[in-house]
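*Asks:* Test case, fold it:
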Amino acid sequence: MATITFHGAAQEVTGSCHLISSPSLGDVLLDCGMHQGMRAKHLISREQFEFNPNSIDMVILSHAHLDHSGRLPYLLHDGFTGPIYCTEATSQLLPIMLFDALSLYENDLRRENRKRARKGLDDIPAQYTKEDVLDVLDCLKPIAYQQEVKIAKVASVRFHDAGHILGSAITELTFDEQGKQKKVVFSGDLGNKDTLLMNDPTLLEQADIVLMEGTYGDREHKSLGDTQTQLKGILDDAFARGGNVMIPAFAVGRAQELLLYLGKLQHAGELDNWQVFLDSPMAIKVTEVYDQWLPTLDCEGVKKLHTGEQSLLKNFLSTLHLMVDAEDSMAINKISGGALIIAGSGMCTGGRITHHFKHRIWDSRNTIIFVGYQAKGTLGRILVDGAQHIKLFGDDIIVKANIETLNGFSAHAGQAALIEWVSHFKSCPKVILVHGEPDALEGLAEALKLQHNIQAEIPVLGETIEF
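*Replies:* Predicted coordinates for the structure are as follows:
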């Protein structure tokens, strides 16, 4: 009997990690992601695996976002030595993601150990190192979309485009169990069809069990047209106030889409005189990878906006400034108005965006625009929920900047798109809902039952389901 045990992203939106066990397949991890809250709370005592990393035969990675990939170095550090299957683009993005995360971790660790030293306490030892990240990269086995690859004697994997970020995959895992073929489909993160850059998620028809994300399972996004109109209105108001705009954005996916939307506004003469700052070395590196893959994406928006070399960084947005060095980032603080700053991290759990908040969040002329999901426990979620004061770098800071949310820029499918995707299966599979907060998953489950008589299950953390 095959089983699936849910070690993360069960009634939560981060920490994706699902363990499939079968005598013919072995022990296979679908994703190995970190929980993305305030980093400090995970610093002293990191999450321990609820399984033995030595026993895991392989990892199948849906995409490069850290809530799906971020614990891979810990897995290697604790004894895993097997292959890690992913798409080709994911294998290019993963080094950027993991080395950036390592840098943040090491900075936090040094800061915490300095505090401990002043109190006469011992240092906290590093939980993983650069060598562990390099070991992860050595284990990668890139696979092209639609290519079926044998991963065990009676098992194979195939990736399909999930349309979420570059390289994001729907995983189709096929294996024999007691003489009978079984097929598991894991959606990973499904993309929002109403975007300018990414392809639509691939529709599949056959599966025995489907693990589907439900991040926005209880709601819909505004249309692309409405969202662009809303963005223009927010920017016009901010410009009239003489302020600056800060957009926390994930370096992979969101930053690239934003450049495309802003380019559209500029080419239509609707961007006023904003100076756009991509203040993220990581996002710049990631965008260079996106540029390599533009011909494979739904990039008509890029083609229509200029006739030169296809690139999101070159000859596309004339007022775009790429801020690589810390000194470049700090120089933005001298600009009193007209700066549109795109910086990480996307949930404001660290990175350069927090420094911009320190300098600008207390000024009512300024605006913060949230364009991505904000998980519970993150600074981004606290601000979206209406906080009047926040703690930054040890200081209590008043929040006077205008807080705006644009969920139409989401890289996740809304409720209708999720239902459309899963209802396309003709084999009446068991449906398991993951990667969503309880209200979102319950709303999606109710809609599936009402519209298609699909009885979806919602597992809790640590639960095991047989199939």
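
*Asks:* alpha carbons only for contacts and neighbour counts from here, please
*Replies:* OK.

*Asks:* Can you get me a residue count around residue 230?
*Replies:* Around residue 230 there are 17 other residues, counting by other CA atoms under 10 Å.

*Asks:* tell me the secondary structure for the closest residue in space to residue 253 that isn't next to it in sequence?
*Replies:* Nearest-residue entry for residue 253: residue 165, 5.0 Å, with adjacent residues in sequence omitted and distances by CA to CA, 6 or more residues apart in numbering. Assigned by DSSP: H, G, I helix; E, B strand; the rest coil, the conformation of residue 165 is coil.

*Asks:* ok, now which ones touch residue 165?
*Replies:* Counting by CA atoms under 8 Å, 6 or more residues apart in numbering, residue 165 makes contact with 63, 191, 198, 252-253, 411.

*Asks:* The top strand by length along the chain packs against which elements?
*Replies:* Ranked by number of residues, the top strand in the chain under DSSP state E is strand 169-177. Packing partners of strand 169-177 (3 or more CA pairs under 8 Å, 6 or more residues apart in numbering; DSSP states H and E): strand 155-161, strand 180-186.

*Asks:* which element follows the last one toward the C-terminus?
*Replies:* Next in sequence after strand 180-186, counting helices and strands by DSSP states H and E, comes strand 209-213.

*Asks:* which residues touch that next one?
*Replies:* So strand 209-213 is contacted by 183-190, 422, 429-436, 467 (CA under 8 Å, 6+ apart).

*Asks:* Run through the residues that contact residue 253.
*Replies:* So residue 253 contacts 164-166, 411 (CA under 8 Å, 6+ apart).

*Asks:* Now the second one, please; I'll put the structures next to each other:
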Amino acid sequence: VDLCEGVRIRFVDAGHLLGSASVELWLTEGDVTRKIVFSGDLGNVDQPIIRDPQYIGEADYVVMESTYGDRLHEPPESYTGALAEIIDETFSKGGNVIIPSFAVGRTQELLYFMREMKDEGLVKTHPDFQVCVDSPLANEATRIFSSNLHGYLDEAAIEALKGGALFQFPGLTLTESSEESKALNMDKASKVIISASGMCDAGRIRHHLKHNLWRRECAIVFVGYQAEGSLGRALLEGAKSVKLFGEEIAVNARIVNFKGLSSHADRDHLLAWARHYAPKPRHTFVVHGEASVTEIFAQHLRDAGLAAHAAEYEEVYDLANDRMLAAGVPLPPKPVSAGGSPAYRKLESAGQDLLDAIRHNKGGTNKDLAEFEKELLALIQKWDR
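*Replies:* Predicted coordinates:
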């Protein structure tokens, strides 16, 4: 695509999510052209449904992610077998299997596995087990995944499509309304509940955790990366209790970290992608990882003979002459209590401003205070989901 004079781009399959892409960018100023590649989130290899990341042959500069730049994945021998075992054990105790999952990509991957479990009869004690996807966004994404995606799917998924829908099987329920979501926790029958968000910092998953974390017969299964400061990370690190909707909830459920389900490339796959360039890039900028990880991965790249460093905030670099013009500013470490996305943290800050506004109204008329309370209650009812 020619964006404008001197700027041309091309998208290459990054193999992370359906439609995810690395970006090749050609920039021309006068008679000088430089090619920059932005990796985006690179995908793991041999994932179901989507294709592996595609390599790129040449670049002057590379800006690449480092999410798992300091570790290797440890996949189980069989995703479906290991998940089936967890479901069997949990249901035999009368509990639920709660899976916090990202709405796009990970949820569909899980449904793909669930269909295989059903087809192969892997859940021995409860072969007709119920699976509930409780996320309107995930449900819409699943409908997109179920459409004609030739050119995006891998060969195994295309072959599976010949037998019907990729994600349809007996016992699958897609809930839409908040009433349907609440009803899942009123139903005493054991079930698998897949719900967003993947790191447990927002969305319907928090309600399911509130109703199931304290139950020893239940299992909470993590199937993706949990960022530092997130509720998901706290649970993986052994939190004994967590606060949900103003209540302290004991953590008695079994906590399972299914590392093998990561959709991110690990250290070795990132290195393989970076080393594929010939000739070597002039420089690689390492970004999008926890502060310690970006530097570790940059060192791995240097050990592999590539010029690389972990880029800092507000750093300025001259691409025409391959030199740094201004060093960046290291960002302060994130407080342990700070979790969630930047948008979520802004919302938390707005909540503090709301408390200040409430205090400023102390001494107001009863009529004004009652009106303020009425508006707040309406807002809470709308958003406490």
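
*Asks:* TM between them?
*Replies:* TM-score for the superposed chains, counting by TM-score structural alignment, normalised by the length of the second structure: 0.78, backed by 315 aligned residues with a CA RMSD of 1.8 Å.

*Asks:* Can I get the buried part of the contacts of strand 209-213 of the first structure as one PyMOL selection?
*Replies:* Entered in PyMOL, the line below selects the buried ones among those, by 16 or more other CA atoms under 10 Å:
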select buried, resi 183+184+185+186+187+188+189+190+422+429+430+431+432+433+434+435+436
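
*Asks:* residue nearest the centroid of the second structure?
*Replies:* Centrality entry for the second structure: nearest residue to the mean C-alpha point is residue 102, 5.0 Å, by CA atoms, centre = their mean.

*Asks:* Which position in the first structure pairs with that one?
*Replies:* Using TM-score structural alignment, the equivalent of residue 102 of the second structure in the first structure is residue 250.

*Asks:* Report the separation between its match and residue 97 of the first structure.
*Replies:* 11 Å (CA to CA, to the nearest Å).

*Asks:* Also residue 382 of the first structure?
*Replies:* From residue 382 of the first structure to residue 97 of the first structure the distance is 25 Å (CA to CA).

*Asks:* in the stretch 351-467 of the first structure, which spans are strands?
*Replies:* With strands called from DSSP state E, counting those that start in this stretch, the stretch 351-467 of the first structure shows them at 367-370, 389-392, 395-398, 402-405, 430-434, 464-466.

*Asks:* Would you reformat those strands as JSON lines and include distance to residue 376 of the first structure?
*Replies:* Below are those laid out as JSON lines (distance: least, CA to CA, whole Å):
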{"stretch": "strand 367-370", "distance to residue 376 of the first structure": "14"}
{"stretch": "strand 389-392", "distance to residue 376 of the first structure": "15"}
{"stretch": "strand 395-398", "distance to residue 376 of the first structure": "20"}
{"stretch": "strand 402-405", "distance to residue 376 of the first structure": "16"}
{"stretch": "strand 430-434", "distance to residue 376 of the first structure": "16"}
{"stretch": "strand 464-466", "distance to residue 376 of the first structure": "25"}
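
*Asks:* List just the one of these that sits closest to residue 29 of the first structure.
*Replies:* strand 464-466 (13.6 Å; CA to CA).

*Asks:* Could you report the neighbour count for the counterpart of residue 378 of the first structure in the second structure?
*Replies:* Aligning on TM-score structural alignment places residue 378 of the first structure opposite residue 230 in the second structure. Using other CA under 10 Å, residue 230 of the second structure has 19 neighbouring residues.

*Asks:* Skipping adjacent residues, who's closest to the counterpart of residue 203 of the first structure in the second structure in space?
*Replies:* By TM-score structural alignment, residue 203 of the first structure lines up with residue 55 in the second structure. Closest residue to residue 55 of the second structure apart from its sequence neighbours, by CA to CA, 6+ apart: residue 273 at 6.1 Å.

*Asks:* Pull up the aligned stretch in the second structure for stretch 7-20 of the first structure.
*Replies:* So stretch 7-20 of the first structure sits over no part of the second structure, by TM-score structural alignment.

*Asks:* whoops, stretch 325-335 of the first structure was the one
*Replies:* Counting by TM-score structural alignment, stretch 325-335 of the first structure pairs with residues 177-187 of the second structure.

*Asks:* and residue 358 of the first structure, what does it touch?
*Replies:* Residue 358 of the first structure touches 392, 397, counting by CA under 8 Å, 6+ apart.

*Asks:* returning to what we had before: of residue 382 and residue 97 of the first structure, give the one with the bigger neighbour count.
*Replies:* Neighbour comparison, residue 382 of the first structure and residue 97: the larger count goes to residue 97, with 21 against 18 (by other CA under 10 Å).
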